[in-house]
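Asker: got a structure for you, letters missing:
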């Protein structure tokens, strides 16, 4: 049986899925047709129901609950891993409480969890431009935007380019809730046989566990997709986003996800829905 699988080329995802797609673990008769895309493209593919299994933002997941169920393995949750709001203007960085509503903000996609957090922290910032996440820093340097919402490896590089942090939205969430921030999860189409859904969850967990036990095993694969990132930065990225919640959400992870959904529904940022989030 072959299933379509989408995830990002970022080191955390390639680290997680390397063992699965390269048969370093027993895939129990399953094959995977893999595609790589940035997170907002994956979000849109999920909205269109194009993939059997895909990584997506938890924000986007709220719009596809009728089509997809959340797997317990493969997610990106954690402390100190949230998106950063940055600027070229040091004054703005030093005065985050005085951000004018007409400031232009570059975001990595309207359905990203980063954009959801921006809406919680700065609801008045509505002048948003959707950009590929890797283009946001340059857009700030070129004065095309006033603020940039960065994710992934850009949190390690923005200072080298003379940019300044306005707010760590992950820290904002942690202080507000005391929970890890849910960034992205792995979902599977509900039309797929339930037994196969659970098998996929089990295999992704095994793939993560294999990666933890053999952290250099997928180095060539990770480097191949890491946009010329230095090895040290790649593994900083992995250490930041791949953790115990990537093996299994556990009670803590589920609490954080449930809180994110309930808070977003209360604020009208996502539609209300009573569909079960997790695998049946």
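Answerer: Happy to help now that I have it. All figures in this text were calculated on a predicted structure; none of them were measured in a lab.
Asker: contacts and neighbour counts: CA atoms only from here.
Answerer: Fine.
Asker: which strands and helices sit next to the host helix or strand of residue 85?
Answerer: Taking DSSP states H and E as the definition, one finds residue 85 inside strand 84-87. Using 3 or more CA pairs under 8 Å, 6 or more residues apart in numbering; DSSP states H and E as the contact definition, the elements that strand 84-87 packs against are strand 147-150, strand 164-168, helix 169-177.
Asker: ok, and here's another one to check against it:
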């Protein structure tokens, strides 16, 4: 699904940027002002809505100027894309969950079992693999990739033994009769003390340093405008929230849009660097080149 912002005199219509992000409430909240031409001096956007597994693949193929991607995919794309210091999703108490049909249990119960995950390049799966390395003796069995909205039904219906869920699923999994086996965010925070890095905004380095800085400034302004008047963004959020309960959408935004969305800052960069350094040490991702995370 593709949308184009309404015409406005406040932006240069000859300066256009294609961007892809998810229809989830945190992304539509963050980009509402920018997508609709309310950020003075910002480029016009040609918006494509796509789930994170799709945008990760786009980034790996070099498709798209600006993308919302998983932090886990950065080691494969940072030669071509720069990490923007704003617009993404990090936080505390917001990590992916492992769900099962039965209450109780531990990581050991997943040994040799089938687990559904929302993409093998997702940050959720990377956090899961780091957790499973110490908590699942012998390792899990088959890993099945499913769109995130199909994971809870698959666990409920017994098609998989467990599911790794993201987004608003942490608020709604009880409605499927499911139980939380483990919280990947709790494990990450307990072992590192750092916030949980989830989704990043990246832009092609070929756009040039001046334009990259302008895009970052525009994204940051869009975040602040959303905070200043949240009601303005509600129609855009509701339009793309896939019949999500409005209260769930509000909780989703409250959890995933925070100070790190406006500015990664030292703690945010430490979290991203910590995740990718630890994953590289485990042989899960390529090692980052020096300065790969630096913004022009």
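Answerer: Arrived safely. Since we're looking at a predicted model, the values are computed, not measured.
Asker: which one of the helices and strands packed on strand 84-87 of structure 1 lies nearest to residue 115 of structure 1?
Answerer: Comparison of those against residue 115 of structure 1 by CA to CA identifies strand 147-150 as nearest, at 7.8 Å.
Asker: what does the closest one correspond to over in structure 2?
Answerer: Residues 162-165 of structure 2 are the counterpart of strand 147-150 of structure 1, counting by TM-score structural alignment.
Asker: where's the alignment partner in structure 2 of residue 44 of structure 1, which helix or strand?
Answerer: Under the alignment (TM-score structural alignment), residue 44 of structure 1 pairs with residue 57 in structure 2. Per DSSP H and E, residue 57 of structure 2 falls inside helix 52-61.
Asker: ok, average deviation of that helix from structure 1?
Answerer: Once fitted to structure 1, helix 52-61 of structure 2 is off its aligned match by 0.6 Å on average (mean CA distance after the TM-score superposition for structure 1).
Asker: what's that helix packed up against?
Answerer: Checking 3+ CA pairs under 8 Å, 6+ apart, helix 52-61 of structure 2 ends up next to strand 16-21, strand 66-70, helix 74-77.
Asker: would you confirm that residue 5 of structure 1 contacts residue 49?
Answerer: No - with contact defined as CA atoms under 8 Å, residue 5 of structure 1 does not count as touching residue 49 (12.0 Å).
Asker: which of those two has more residues huddled nearby?
Answerer: When neighbours are counted by other CA atoms under 10 Å, residue 5 comes out ahead of the other of residue 5 of structure 1 and residue 49, with 22 against 15.
Asker: picking that back up, between strand 66-70 and the helix holding residue 57 of structure 2, find me the angle.
Answerer: Here the directions of helix 52-61 of structure 2 and strand 66-70 differ by 120 degrees (axes from the mean of the first three to the mean of the last three CA atoms, to 10 degrees).
Asker: so which residue is dead centre in structure 2?
Answerer: In structure 2, the C-alpha closest to the average C-alpha coordinate belongs to residue 199, at a distance of 2.7 Å (CA atoms, centre = their mean).
Asker: look at the aligned residue in structure 1 for it and give its secondary structure.
Answerer: Under the alignment (TM-score structural alignment), residue 199 of structure 2 maps onto residue 184 of structure 1. For residue 184 of structure 1, the assignment made with DSSP: H, G, I helix; E, B strand; the rest coil gives strand.
Asker: again with the one 4 residues further on
Answerer: Here residue 188 of structure 1 is strand, with the state taken from three-state DSSP.
Asker: now it: closest residue in space that isn't a chain neighbour?
Answerer: Nearest residue to residue 188 of structure 1, sequence neighbours excluded (CA to CA, 6 or more residues apart in numbering): residue 53, at 4.4 Å.
Asker: sorry, back to before: mean per-residue distance, the match of strand 147-150 of structure 1 to structure 1?
Answerer: If you overlay the two and look at stretch 162-165 of structure 2, the average distance to its match in structure 1 is 0.3 Å (mean CA distance after the TM-score superposition for structure 1).
Asker: tell me the buried residues in that stretch?
Answerer: Neighbour-count burial for stretch 162-165 of structure 2, with 16 or more other CA atoms under 10 Å as criterion, is recorded at 162, 163, 164, 165.
Asker: the helices in the stretch 151-280 of structure 1, which residues?
Answerer: With DSSP state H, counting those that start in this stretch, the ranges of helices along the stretch 151-280 of structure 1 come out as 169-177, 194-213, 219-224, 231-241, 244-247, 250-266.
Asker: about what we covered before: OK, contacts around the residue nearest to the centre of structure 2?
Answerer: 68, 69, 70, 71, 88, 89, 90, 123 (CA atoms under 8 Å, 6 or more residues apart in numbering).
Asker: residue in structure 1 matching the fifth one?
Answerer: Counting by TM-score structural alignment, residue 88 of structure 2 lines up with residue 75 in structure 1.
Asker: so what's that match closest to, chain neighbours aside?
Answerer: residue 185 (4.1 Å).
Asker: wait, isn't the one you found in contact with residue 62?
Answerer: No - here residue 185 of structure 1 lies out of contact with residue 62, judged by CA under 8 Å, at a distance of 11.5 Å.
Asker: thinking again about what came up before, in contact with the equivalent of the residue nearest to residue 188 of structure 1 over in structure 2, which residues?
Answerer: When the structures are aligned by TM-score structural alignment, the residue of structure 2 matched to residue 53 of structure 1 is residue 66. Taking CA under 8 Å, 6+ apart as the definition of contact, the neighbours of residue 66 of structure 2 are 17, 18, 19, 20, 201, 202, 203, 204.
Asker: now rank those residues by neighbours and give me the top one.
Answerer: With neighbours set by other CA under 10 Å, the maximum within the contacts of residue 66 of structure 2 is found at residue 202, which has 30 neighbours.
Asker: can you list the residue ranges for strands in the stretch 1-150 of structure 2?
Answerer: 2-3, 16-21, 44-49, 66-70, 81-83, 89-91, 97-100, 115-117, 143-145 (DSSP state E, counting those that start in this stretch).
Asker: I appreciate the help and will end here.
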